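Would you be able to build a 3D model of this:
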Amino acid sequence: METLHPRASLWLLVLGTAVLLDLGTQPIWGIEDNSKLLTGINEKALTRFLIHVKRGMNDTPQYAVATLLPRAACQQPALAEQEGATIQKRLRDVRAKGKLDRDFYINQDNFMVAILQKGEYTTWHAEAVLVGTINTPDFRGNFLERFLATKKQQYPPNNSCFIFFSLISPCLDYCLNPNSSTYILSDLERSLQGFDSRFQAFAFKYAYEEDKPKGKKQVWEAWRQIPMPLFRCFFYPPASCMRCNNKTLDNRCFDEIWQFSAKDYFG
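Prediction:
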């Protein structure tokens, strides 16, 4: 009787485990596949805008910024450049005055910003702070929903663009886990009711360190639930923002993430 090579035996074990665990099953909390959502956002314009956001926050280790823009700024790189330069200046001013060291988030003009607090706030995620799902009962409230409601006259839902940028992608165990007290997706979706879905984007630069070993399939099944088109942005030359798609094997949005899912290997 022919003996299987040890490596082949290992892959069969992985595949068998995948079948038993049904790794290909869609998560029960699914909203929809954001890679299939229509978008009118120009990727070059998004890149130009977020370059300035990144500069405004400098080397802050983790932060999230939610911004309302005139729609044209999400379509035309030249206008995105102008809006971005303004945001960069305001973000630097917020940081220079130490406001983010005293407050868990800042609401200013047409943007909100939060950082990952240290010390007593180590359980807070910056993106959850902005949405309002903070893991502290005293500070609960949908801050993003209130922010958008107060800006509707200046930035009409049918003629504006909403950008949510988190330097590090949302953590699967917290912000994208429906059983977590910091779950952001239902509140994020509710906050954006009435705003044109074609002009919304969730963007990030890094994959969350603790998510990388979970594999591309598991990470994508969580990311794809974000109720707006998802972009990954790189800021080293040449800077670019690219839309994430559902092809786990050839998608640069999954750079840095290990392939550890049997579905990645066996289709």
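
contacts and neighbour counts: CA atoms only from here.
Fine.

Am I right that Gln82 falls within a strand?
No - read with DSSP: H, G, I helix; E, B strand; the rest coil, Gln82 is helix and lies in no strand.

check contacts around it.
Gln82 makes contact with no residue, according to C-alpha atoms under 8 Å, 6 or more residues apart in numbering.

same thing with Phe199?
By C-alpha under 8 Å, 6+ apart, the residues touching Phe199 are Thr39, Gly40, Ile41, Arg71, Cys74, Ser160, Cys161, Phe162.

which ones among those residues are found in strands?
Taking DSSP state E, the ones among the contacts of Phe199 that sit in strands are Ser160, Cys161, Phe162.

From Arg95, how far off is the nearest residue to Leu148 once chain neighbours are set aside?
Excluding its sequence neighbours, the residue lying closest to Leu148 (C-alpha to C-alpha, 6 or more residues apart in numbering) is Ser191, at 7.3 Å. Going from Ser191 to Arg95 by C-alpha to C-alpha, to the nearest Å gives 26 Å.

how about this one, so we can line them up?
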Amino acid sequence: METLVLGQMPWAGLLLLPLLLYFWPETAGSIDPATLRVIMDCMNWPLTLGKCQYAFVVSLPHETCNQPTNLQEQLPEEALNAMNGALARQRRPYTRNDGPIVVARLRHQRTHWQHSECRLLFGGQNSWVAQLKARTCRPNCCLILFTLNSPCTSMCLVVNGPFNILGMTRAAFSDIDNNYQAFVFESIFVNDSWPMVTPQELRDAWHRVHDVPLQCCDNNSCRDCALVAPQNNPCLAGKIHTLGSK
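Below you'll find the model as predicted:
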């Protein structure tokens, strides 16, 4: 029998390692997809904005994200209707001092569009999300960031870009347990659904948000976007027809 020396790996293991790295998800831990869909359905049902871009962050107790049986207590209809009214007015981000939600819409600012996710995350310790966490995460919470359209490849996910949300997202979720966090979108951002953005490019951009599990939730289900191979990634189902176009 061959003796293995500490620090060495058999050739079979060395050959297998790249495959494991290729197919292994880049995020660990997440909220159960079925539970996440129940929460998202509850949050979105009162909204009357149609396809107008918006985003919200909701902070819930751990037990609610384990078993969402008391959602009406955590997310009363009054609070959800107030959220809808605030979004319809399209002003500054909205929150209630006693509520677990902060919401924002897309806004034009001088020379560029300030995306709704950025409006919630920008500001470090003074950001809307940081203030929400200071109010509700004592000491722990389940934190979910939802955006109607996926974070875009042209601004939100550009490494070192002036309007990217990568560092802000990392800071917002750095102290949240992996099993109690999610970054959720409903649809692929329209510009990223066009053929000039390949599934590989879109998947690579999404994986830059590696500090929090990215999930796609629509009327059917919630799906984990961590799979590396584009042809196996359920969040890319609408773009697979463009594979090989580059």
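
circling back to that earlier point, filter the contacts of Phe199 of the first structure to the buried ones?
Burial by neighbour count, judged by 16 or more other C-alpha atoms under 10 Å, picks out Thr39, Ile41, Arg71, Cys74, Ser160, Cys161, Phe162 from the contacts of Phe199 of the first structure.

what two of those are the furthest from one another?
Thr39 and Ser160 (13.0 Å; C-alpha to C-alpha).

Ala88 of the second structure - that's part of a strand, no?
No - using three-state DSSP, the assignment for Ala88 of the second structure is helix, not a strand.

List the contacts of whichever residue in the second structure pairs up with Trp223 of the first structure.
Using TM-score structural alignment, the partner of Trp223 of the first structure in the second structure is Trp206. By C-alpha under 8 Å, 6+ apart, Trp206 of the second structure lies in contact with Pro151, Leu157, Leu214.

before we move on, back to that, the residue nearest to Leu148 of the first structure pairs with which position in the second structure?
Using TM-score structural alignment, Ser191 of the first structure pairs with Ala172 in the second structure.

Wait, that match touches Ser127, no?
No - using C-alpha atoms under 8 Å, Ala172 of the second structure makes no contact with Ser127, being 9.2 Å away.

Mind listing the shared neighbours of the two?
By C-alpha under 8 Å, 6+ apart, Ala172 of the second structure and Ser127 have these common neighbours: Leu121.

From Ser186 of the first structure, how far off is Gln225 of the first structure?
10 Å.

cool, Tyr63 of the first structure as well?
With C-alpha to C-alpha as the criterion, Tyr63 of the first structure and Ser186 of the first structure are 20 Å apart.

Same question for Lys151 of the first structure.
The value you get for Lys151 of the first structure to Ser186 of the first structure, if C-alpha to C-alpha is used, is 21 Å.

next one: Ala18 of the first structure
Taking C-alpha to C-alpha, one finds Ala18 of the first structure at 29 Å from Ser186 of the first structure.

Also His125 of the first structure?
Note on His125 of the first structure: its distance to Ser186 of the first structure, by C-alpha to C-alpha, is 16 Å.

Phe104 of the first structure now?
Taking C-alpha to C-alpha as the measure, Phe104 of the first structure and Ser186 of the first structure are separated by 21 Å.

Between the two, tell me which one has more neighbours.
More crowded of Phe104 of the first structure and Ser186, by other C-alpha atoms under 10 Å: Phe104, with 19 against 15.

per the alignment, that one corresponds to what in the second structure?
Checking TM-score structural alignment: Phe104 of the first structure goes with Arg92.

can you pull the contacts of the residue nearest to its match when sequence neighbours are not counted?
If the residues on either side of it in the chain are set aside, Arg92 of the second structure comes closest to Ala104, at 6.9 Å by C-alpha to C-alpha, 6+ apart. By C-alpha under 8 Å, 6+ apart, the contact list for Ala104 of the second structure reads Tyr54, Ala55, Phe56, Leu87, Gln90, Arg92, Pro93, Tyr94, Ser116, Glu117, Arg119, Leu120.

Ala104 of the second structure belongs to a strand, doesn't it?
Yes - judged by three-state DSSP, Ala104 of the second structure forms part of a strand.

Using the three-state scheme, assign Asn177 of the first structure.
The assignment at Asn177 of the first structure comes out as coil when based on three-state DSSP.

how near is it to Glu81 of the first structure?
Distance of Asn177 of the first structure to Glu81 of the first structure, given as C-alpha to C-alpha: 35 Å.

Also Lys151 of the first structure?
In terms of C-alpha to C-alpha, Lys151 of the first structure sits 21 Å off from Glu81 of the first structure.

before we move on, what about Cys175 of the first structure?
Relative to Glu81 of the first structure, Cys175 of the first structure is positioned 30 Å away (C-alpha to C-alpha).

corresponding residue for Gln181 of the second structure in the first structure?
Checking TM-score structural alignment: Gln181 of the second structure goes with Gln200.

Do I have it right that its match meets Leu230?
No - counting by C-alpha under 8 Å, Gln200 of the first structure stays clear of Leu230, with 9.1 Å between them.

The equivalent of Ile163 of the first structure over in the second structure: what's it in contact with?
Counting by TM-score structural alignment, Ile163 of the first structure corresponds to Ile144 in the second structure. When contacts are counted by C-alpha under 8 Å, 6+ apart, Ile144 of the second structure touches Val57, Val58, Ser59, Gln181, Ala182, Phe183, Val184.

Find the helix or strand that the spatially closest residue to Ile144 of the second structure that is not a sequence neighbour is a member of.
Excluding its sequence neighbours, the residue lying closest to Ile144 of the second structure (C-alpha to C-alpha, 6+ apart) is Ala182, at 4.9 Å. Counting by DSSP states H and E, the element that carries Ala182 of the second structure is strand 181-187.
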